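Colleague: following is a predicted model, sequence given first.
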Amino acid sequence: MHHFHYKDGVLHAEDVSLAHLASDVGTPFYCYSTATLERHYRVLERAFAGQNATICFAVKANSNQAVLATLARLGAGMDVVSEGELRRARAAGTPADKVIFAGVGKTREEMAYALGEGICSFNVESEPELHALSEVAESLGVTARVAIRVNPDVDAKTHAKISTGKSENKFGIPYLRAPSLYDEARKLPYLDVAGIHMHIGSQITDLAPFRDAFRLMRDLTLELRREGHAIHHLDIGGGLGVPYRGSNEVPPHPDEYAALVAASLGDLDAKLYLEPGRMIVGNAGVLVTRVVYVKAGAGKRFTIVDAAMNDLLRPTLYEAFHEVWPVSEARTSDATVLQDIVGPVCETGDYLAVERALPPFEPEELMAVMTAGAYGAVMSSTYNTRRLVPEVLVNGSAYAVVRPRPSYEEMIGLDRLPPWITPEA
């Protein structure tokens, strides 16, 4: 569910007209709904009531400070994969002891910074990383709390580029090697290896892969405890999908997911950490764009808009489907025509929707690309020297620009000429 709806003939975010925002902010822009963020967090929180669980939002899904601060004020922890994300989480008000540091390539500098902050735990993904963390912790005279990420070789039945739990993926250590690595970790100084981490992928729409992964996590927990390892916490990852195709795509409800976790792991007396990202923020955001031109190609209609692949990369990178809604409600009753929604970037892969039956949009009309709150603005770039689009947060009838559109001078000013090049007068 989300809080984007038609009111008085115009698509609104809560009580704010997207047409008004387009006039005030300019297009394209991202718009996030506070009510949707809060609802999704609370639905998940209620689902896990009674289980000893902490929800750590996956910052990689959307790292805007206003979004992070909204969730932090609800009690969310944060799952980070870089020092930059850790700094964002802390700046947004997340307590350090509710931050989990994941990622396959943590540098020693990042480890030192995180240890200095006093974070909750590291999810360690390789034997070399384990040794590096031990050495950094020893040099600082502090103990690093650790969960080892185990790759269970479970197929999440999702897109290949967002699958993380199969043997050919770069993440974690092979399941069968886990006991020996825990034995090795026990010998290293300044490490408290107290947990197990598994994360099998993103946009998962079937509980079966979770069931398989949790069964393996349970078996490993019991095996490690029999060998004398004190396994106190389980990080079960994230990955629960969202309905990109509206009512035609219905992922499991958080209540079903929580019930599976309780049935699979509930008797282990272990603290649980969750890493939801997309499930909380995906449907909370839209990308609003304006039609620039309409072009009749030899075999199809091209609707050229002012948003592009550098603003929303998912359709090009993942062949992802996003619903497209006209901002004018009157357009929803029009006969549709087959068309591609494309941007101005000089790439054939620059599209937001391909061969889509949509109203026959005309220049200056507005459309909203739905379910764009996750992996949207956070993956954007300045390719073709296009300015990053602004982000707007709505709260009821109020709104604020929470990341402004930079000027060309600001963007170009990030470059520096070397001393042997003299600028032309």
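Modeller: Sure, I can see it.

Colleague: drop to CA atoms for contacts and neighbour counts, all remaining ones
Modeller: Noted.

Colleague: secondary structure class of Ala89, three-state.
Modeller: Judged by DSSP: H, G, I helix; E, B strand; the rest coil, the three-state class of Ala89 is helix.

Colleague: go on, Val146?
Modeller: Note that with three-state DSSP, the state of Val146 is strand.

Colleague: hang on, it packs against Asp192?
Modeller: Yes - applying C-alpha atoms under 8 Å as the test, Val146 and Asp192 come out as touching, 5.8 Å apart.

Colleague: and the two? which has more neighbours close in?
Modeller: Here Val146 and Asp192 are compared on neighbour count by other C-alpha atoms under 10 Å; more neighbours surround Val146, at 24 against 18.

Colleague: what number of residues lie near Ala320?
Modeller: Under the neighbour criterion other C-alpha under 10 Å, Ala320 is assigned a count of 13.

Colleague: that one: what's it in contact with?
Modeller: If you count contacts by C-alpha atoms under 8 Å, 6 or more residues apart in numbering, Ala320 has them with Arg314.

Colleague: so it belongs to a strand, correct?
Modeller: No - under three-state DSSP, Ala320 falls outside any strand and is assigned coil.

Colleague: kindly list the longest helix within this protein.
Modeller: helix 207-226 (DSSP state H).

Colleague: off-centre distance for stretch 376-386?
Modeller: 16 Å (C-alpha atoms, centre = their mean, to the nearest Å).

Colleague: where's the residue positioned nearest the centre of the chain relative to Ala374, distance?
Modeller: Note on the chain: the residue nearest the mean C-alpha position is Ala61, at 1.6 Å, using C-alpha atoms, centre = their mean. For Ala61, the distance to Ala374 (C-alpha to C-alpha, to the nearest Å) stands at 5 Å.

Colleague: the structure to be compared is supplied as follows:
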Amino acid sequence: MDQGRPFQYDEQRLVCDGVDIAGLADSFGTPLYVYSAKQISERAGLFQNAFAGTPHTVCYAVKANSSLAILKMLAAQGCGFDIVSGGELARVLKAGGPEVASRVVFSGVGKIAGEMDAALAADILQFNVESEPELELLASRAAALGKKARIALRVNPDVSAETHPYISTGLSAHKFGIGIQLARAVYARAAQFPSIETTGVSVHIGSQIRQVEPFAEALEKTLNLVRELRADGHNIRNVDAGGGLGIEYGDKSFDAAQQVQKYAAALQSALGDMDVHLLLEPGRFLVGQAGALVTRVLYRKANGDKKFTIVDAAMNDLIRPALYQAHHEIVPVVRDEAVATEEADIVGPVCESGDFFARSRALQQTEQGDLIAILDAGAYGLSLSSNYNTRVRPAEVLIEDGKARLIRRRETYDELFAPEIF
């Protein structure tokens, strides 16, 4: 692991910002999510510093990791938020207070009336509208509440991003946004609603994109549209460039600061001297490498030549390997160079063949009761988790200033059963 990561070895024991991981597992149990507050804050700072010369707001993509403690920390650092549901709106208001609403953008293709009403009442910065029927509903809800909804249309620039097909969003074949060639007509229609104010244009082409060129291409197309819209009389002030800047899972040489600088340079070159307020929506980049899932070995077994290491975490705790065929580096919590390496599948106890974290992975041979850590798990870990097989979700611990703080306790069965009627 490189020196820029929070998870390192200290005398063969894995630590997070100096805090012993094995001790955390003993104190809080496993499976356990552990996060570095320091790295999350530093990653947000990379964006804020790289764009310091450009009017901008960093709107953290809440879906990546919606922990209230993390949201509160980012709000205190001046970040805004990109939300995709009424529940995420409630989360950011709970974490940051009503004043944070002025830094909230509401994205998503399926907003419902109640969610719109809550966002209008909170007076959020902007709705990123993704279809004409949504525009009509928002206009009617704003009129009924005596409010004015500030909107951007999310345009689809038909730009290809080299990423997993499930997280690519910028092509005409995807469900997201409005075709950029149709946008001027939809803006003209939006301007006819007294309850709508057209304030921005939004674009987002996907997630886990590791080259900066697609971002620049999408922004250039978006800025050409902004020029046309301003000529049509629309007071376009905000350009939402979306998020999606990727990380390198398991790449020890990954330089986050350099990647953000490249990203900023590409967007700023596209912007030129154009007078707009830039909205940025990083998610995974801020939290992905700040987190790890710590799990304990339950059993070892072999089916012929095939070896399995069965751990107490499962696909309901971290579904990325099953859903996206995602690679996560997996390391022993206590390293012993005298112990041989073996190749095994790292699997969980859920009754699905897809319940695995790695296939045929070379790892220090483990014994029952040993701890291993699944790294780079801070994004789309707990936020995508479930209670499948009636499993309680993991606890979460945040490392701040060299101390561990429990930010989410492990669920209980009574809490799982509470909504049910029988």
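Modeller: Cool, the structure landed. Keep in mind that what you see is a predicted model, and the values were worked out from it rather than measured.

Colleague: just give the TM-score of the two.
Modeller: Here the TM-score of the superposed chains, computed with TM-score structural alignment, normalised by the length of the second structure as the reference length, equals 0.96; 416 aligned residues with a C-alpha RMSD of 1.3 Å.

Colleague: before we move on, back to that, mean distance, whichever helix or strand comes after the longest helix of the first structure to its aligned residues in the second structure?
Modeller: Towards the C-terminus, the helix or strand next in line after helix 207-226 of the first structure, according to DSSP states H and E, is strand 233-235. Between strand 233-235 of the first structure and its aligned stretch in the second structure, the superposed structures give an average distance of 0.4 Å (mean C-alpha distance after the TM-score superposition for the first structure).

Colleague: what range does strand 233-235 of the first structure cover in the second structure?
Modeller: When strand 233-235 of the first structure is aligned against the second structure using TM-score structural alignment, it corresponds to residues 238-240.

Colleague: can you list the neighbours in contact with the matching stretch?
Modeller: In contact with stretch 238-240 of the second structure (C-alpha under 8 Å, 6+ apart) are residues 199-203, 276-281.

Colleague: ok, stretch 8-19 of the second structure next?
Modeller: Contacts made with stretch 8-19 of the second structure from outside it, assessed by C-alpha under 8 Å, 6+ apart, are listed as 1-2, 6-7, 20-22, 34-36, 38, 332-336, 399, 402-404.

Colleague: kindly report the same for stretch 57-75 of the first structure.
Modeller: With contacts defined as C-alpha under 8 Å, 6+ apart, stretch 57-75 of the first structure is touched by 34, 37-38, 41, 76-81, 85, 88-89, 91-94, 274-278, 280-281, 373-378, 393, 402-403.

Colleague: can you do 7 Å?
Modeller: Judged by C-alpha atoms under 7 Å, 6 or more residues apart in numbering, the contacts made with stretch 57-75 of the first structure from elsewhere in the structure are 76-80, 85, 88-89, 92-94, 275-278, 373-375, 378, 402.

Colleague: just stretch 395-405 of the second structure next, same as before
Modeller: If you take C-alpha under 7 Å, 6+ apart as the criterion, stretch 395-405 of the second structure is touched by 17-19, 32-38, 406-410.

Colleague: returning to that earlier point: show me what the residue nearest to the centre of the first structure aligns to in the second structure.
Modeller: Under the pairing rule here (TM-score structural alignment), the equivalent of Ala61 of the first structure within the second structure is Ala64.

Colleague: same check, this time on Phe4 of the first structure
Modeller: For Phe4 of the first structure, the aligned residue in the second structure is Phe7 (criterion: TM-score structural alignment).

Colleague: and what of Gln203 of the first structure?
Modeller: Aligned against the second structure by TM-score structural alignment, Gln203 of the first structure finds its counterpart in Gln208.

Colleague: and the closest residue to its match other than its chain neighbours, how many residues sit next to it?
Modeller: Nearest-residue entry for Gln208 of the second structure: Gly246, 3.8 Å, with adjacent residues in sequence omitted and distances by C-alpha to C-alpha, 6 or more residues apart in numbering. In terms of burial, Gly246 of the second structure registers 22 neighbours under the definition other C-alpha under 10 Å.

Colleague: ranges for the helices of the stretch 251-400 of the second structure?
Modeller: According to DSSP state H, counting those that start in this stretch, the stretch 251-400 of the second structure carries its helices in the segments 256-271, 284-287, 320-324.

Colleague: how about TSV for these, with mean neighbour count added?
Modeller: What follows is those, written out as TSV (neighbours: other C-alpha atoms under 10 Å):
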stretch	mean neighbour count
helix 256-271	18
helix 284-287	28
helix 320-324	16
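
Colleague: out of the ones you listed, nearest to Val186 of the second structure?
Modeller: helix 256-271 (23.8 Å; C-alpha to C-alpha).

Colleague: for the closest one, packing partners?
Modeller: The criterion is 3 or more C-alpha pairs under 7 Å, 6 or more residues apart in numbering; DSSP states H and E, and the helices and strands that helix 256-271 of the second structure contacts are helix 37-50, helix 213-231.

Colleague: residues in contact with it?
Modeller: Contacts of helix 256-271 of the second structure from elsewhere in the structure, counted by C-alpha under 7 Å, 6+ apart, are 46-47, 50-51, 212, 216, 219-220.

Colleague: for stretch 166-178 of the first structure, grab the matching residue range in the second structure.
Modeller: Across the second structure, the stretch matching stretch 166-178 of the first structure (TM-score structural alignment) is residues 171-183.

Colleague: which residues are contacting the matching stretch?
Modeller: 109, 130-131, 154-160, 169.

Colleague: show me the two of those that sit farthest apart.
Modeller: In terms of C-alpha to C-alpha, those reach their longest pairwise distance at Ser131 and Ser160, which sit 20.9 Å apart.

Colleague: any chance you could map the strands in the stretch 1-150 of the second structure?
Modeller: 7-10, 13-16, 19-20, 32-36, 56-61, 80-83, 104-106, 126-129, 149-156 (DSSP state E, counting those that start in this stretch).

Colleague: okay if I get these as TSV plus distance to Thr366 of the second structure?
Modeller: Listed next are those as TSV, based on distance: least, C-alpha to C-alpha, whole Å:
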stretch	distance to Thr366 of the second structure
strand 7-10	17
strand 13-16	15
strand 19-20	19
strand 32-36	19
strand 56-61	37
strand 80-83	41
strand 104-106	46
strand 126-129	49
strand 149-156	48
